[in-house]
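**Q** Sharing a model that was predicted from the sequence below.
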Amino acid sequence: MPKIAIIQAGTVLYDKSGTLEKVKNYVEEAAENGADLVLFPEAFIGGYPKWNNFGITMGTRTPEGRKEFKRYFENAIEENGEESKFIESLASQKNIHIVIGVVEREASTLYCSIFFYSPDGYLGKHRKLLPTALERCVWGQGDGSTMPVFSTSVGRIGGAICWENYMPLYRMTLYSKEIQIYLAPTVDDRDVWLSTMRTIALEGR
């Protein structure tokens, strides 16, 4: 059976280099403790700016909110950018699988994504299909083209981000691809989340 390390930690908001240092430290600790795979929370790189509205109200945005969003935008990462290459190298050096929530930047749009890495390199990504509530003003919507299940040495892995776990058809998509290790990075810290995960574990067998 593979050993999985689950990280419960916060981002260094607006400081992706500081966050990458945390990633490095947690990955090293997980590897030293014999983990085969390490899972980080939703939007760990880039951050989940809880309680922040970026100055958005219906029909208008404040100058201060625009400046803050610019900082947030600049701390997102790209799929094949230097930060992603850093994590890829880390997975190889420590001989571990890394699954991490990121704020992904492509052109002028941000996405809430999961990046998957194995010791052999970058595997691919999943983009959150439908951001929740105000997230829709910050992150773009996934188009359904990134719903992978990867065959790895630890098993067939894939993931659903936060409230995507309440989407029955997406869960069925992962089940139909014969997922074995179902990963669910989230910022949801309510007790009800545990019952949600137990239900999915029973449902998906």
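**A** Alright, I've got the coordinates. Numbers count the residues shown, from 1 in each chain.

**Q** C-alpha from now on. contacts and neighbour counts both.
**A** Noted.

**Q** so what's Ser92 up against?
**A** Ser118, Pro119, Asp120, Gly121 (C-alpha atoms under 8 Å, 6 or more residues apart in numbering).

**Q** ok, of these, which come out buried?
**A** Listed as buried from those are Ser118, Pro119, Gly121; burial here means 16 or more other C-alpha atoms under 10 Å.

**Q** Which member of those residues is positioned nearest Trp193?
**A** Ser118 (27.5 Å; C-alpha to C-alpha).

**Q** another one to put next to it:
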Amino acid sequence: MTKLHVAICQAAPIPLAIEDGIAQAVELARKAIADGAQLVAFGETFLGGYPLWLDEAPGAALWDHPGTKALHRLLLENAVVRNDERLLPLQELCDETGAVISIGAHERVRRSLFNNQMTFRPGQPVLDHRKLVPTHGERLVWMRGDGSTLGVHQAEWGSVGNLICWEHWMPLARAAMHNLGESVHVAAWPTVREQYAIASRHYAMEGRCFVLAAGLVQHKDDLLGGLERCGGDPEAEALIRAIESDVLNRGGSMIAAPDARVVAQAGEGEETLHVELDLAEIDEGLASLDTDGHYSRPDVFELTVDTRAKDGVDWSD
């Protein structure tokens, strides 16, 4: 099997109101699958929306800011959890169609949040990837992931894995993923600006894989609408209204081939990007470059990946 039909759903998420966002994602994914997609990708934290106020709202990072605290509370209240029954429609869609869906979400573990890019696959549990290092202001929202969620899904056509946003500038994380032999890699971004497109194309060339760089479209009004769906909060609303820009994430999703060329490019609005990939290009590209094989020097460089879950507390007799 060398042909694979993939799609990126570049859409505006429903911020904060994750249950509504799941229904939206199922509708978008079902349409993409009906149009032939065997793998469907969504951008970073599509379920819950990217916390844009950290970058865009003046004063959001100030200690004890009432609006930031209110929004954090809403993220915690709505976040997905392990074995979350609200996610069953996505799993059922995969089971029904045989398709694979990669989608980002805010995940709650005990009383903390993770940025999780989840892979739903037919007949199997969800494959988690929790962002290893939240970028800059994101550390006010998300915990750091660990090596237990570095992995790939093995499908009949090959393997698919995820990294999130600035993880694509972590050389050792890239090396670990290349060792797993991805056929397709989902690069989840809030929006795919020029630097992010460069990182995605570099990953495709370095890893000799196809890269689905998936971005979001997000507006200030989307944040206000999601807040209203969650019952509203005057402090949170005041913080969001202080944001100057109306358009905050502009999409720009793209699909890159193993030689780094762009095979599909989305615009700035909502759209679903479809492409049929020829997976034979992967093995052809390996003739000149295999960074995990003949272009590696294991006698000089050695990488150890700790895949143990780090829960922080060991309850034992």
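**A** Looks like it came in fine. Model, not experiment: these values are computed from the prediction.

**Q** Tell me how they score on TM after superposing.
**A** The TM-score (TM-score structural alignment, normalised by the length of the first structure) is 0.92; 203 aligned residues with a C-alpha RMSD of 1.6 Å.

**Q** which of the contacts of Ser92 of the first structure does the second structure keep?
**A** Here is what carries over to the second structure from the contacts of Ser92 of the first structure, by both residues aligned by TM-score structural alignment, their matches' C-alpha atoms under 8 Å: Ser118, Pro119, Asp120.

**Q** can you count the residues close to Val192 of the first structure?
**A** 9 (other C-alpha atoms under 10 Å).

**Q** and the corresponding residue of the second structure for it, what element?
**A** Matched by TM-score structural alignment, Val192 of the first structure corresponds to Gln195 in the second structure. Assigned by DSSP states H and E, Gln195 of the second structure belongs to helix 194-207.

**Q** what packs against that helix?
**A** The contact analysis (3 or more C-alpha pairs under 8 Å, 6 or more residues apart in numbering; DSSP states H and E) places helix 194-207 of the second structure against strand 210-214, strand 254-256.

**Q** hmm, try it at 7 Å
**A** Packing partners of helix 194-207 of the second structure (3 or more C-alpha pairs under 7 Å, 6 or more residues apart in numbering; DSSP states H and E): strand 210-214.

**Q** next SSE after the strand it packs on?
**A** Following strand 210-214 of the second structure in sequence order, the next helix or strand is strand 217-219 (DSSP H and E).

**Q** Specify, as a residue range, where the lengthiest helix in the first structure falls in the second structure.
**A** Longest helix of the first structure, by residue count under DSSP state H: helix 16-32. Under TM-score structural alignment, the counterpart of helix 16-32 of the first structure in the second structure spans residues 18-34.

**Q** Okay, the aligned residue in the first structure for Thr119 of the second structure and Ile157 of the first structure: tell me how far apart.
**A** Mapped onto the first structure by TM-score structural alignment, Thr119 of the second structure lines up with Phe116. According to C-alpha to C-alpha, to the nearest Å, Phe116 of the first structure and Ile157 of the first structure sit 9 Å apart.

**Q** go on, Lys50 of the first structure?
**A** For Lys50 of the first structure, the distance to Ile157 of the first structure (C-alpha to C-alpha) stands at 28 Å.

**Q** and what of Pro185 of the first structure?
**A** Counting by C-alpha to C-alpha - Pro185 of the first structure and Ile157 of the first structure are separated by 13 Å.

**Q** just Phe44 of the first structure next, same as before
**A** 19 Å.

**Q** For those two, indicate the residue with more neighbours.
**A** Higher neighbour count among Phe44 of the first structure and Ile157: Phe44, with 29 against 21, using other C-alpha under 10 Å.

**Q** which residues in the first structure form helices?
**A** 16-32, 63-74, 82-94, 168-176, 192-204.

**Q** The longest one to helix 82-94, inter-axis angle?
**A** Read it as helix 16-32 of the first structure. Helix 16-32 of the first structure runs at 20 degrees relative to helix 82-94, counting by axes from the mean of the first three to the mean of the last three C-alpha atoms, to 10 degrees.

**Q** which helices and strands sit right next to helix 16-32 of the first structure?
**A** Partner elements for helix 16-32 of the first structure (3+ C-alpha pairs under 7 Å, 6+ apart): none found.

**Q** residues contacting the spatially most central residue of the first structure?
**A** When C-alpha atoms, centre = their mean is applied to the first structure, the residue found nearest the centroid is Gly101 (1.7 Å). Listed by C-alpha atoms under 7 Å, 6 or more residues apart in numbering, the contact set of Gly101 of the first structure reads Phe40, Pro41, Glu42, Ala43, Phe44, Ile45, Ser113, Ile114, Phe115, Pro185.
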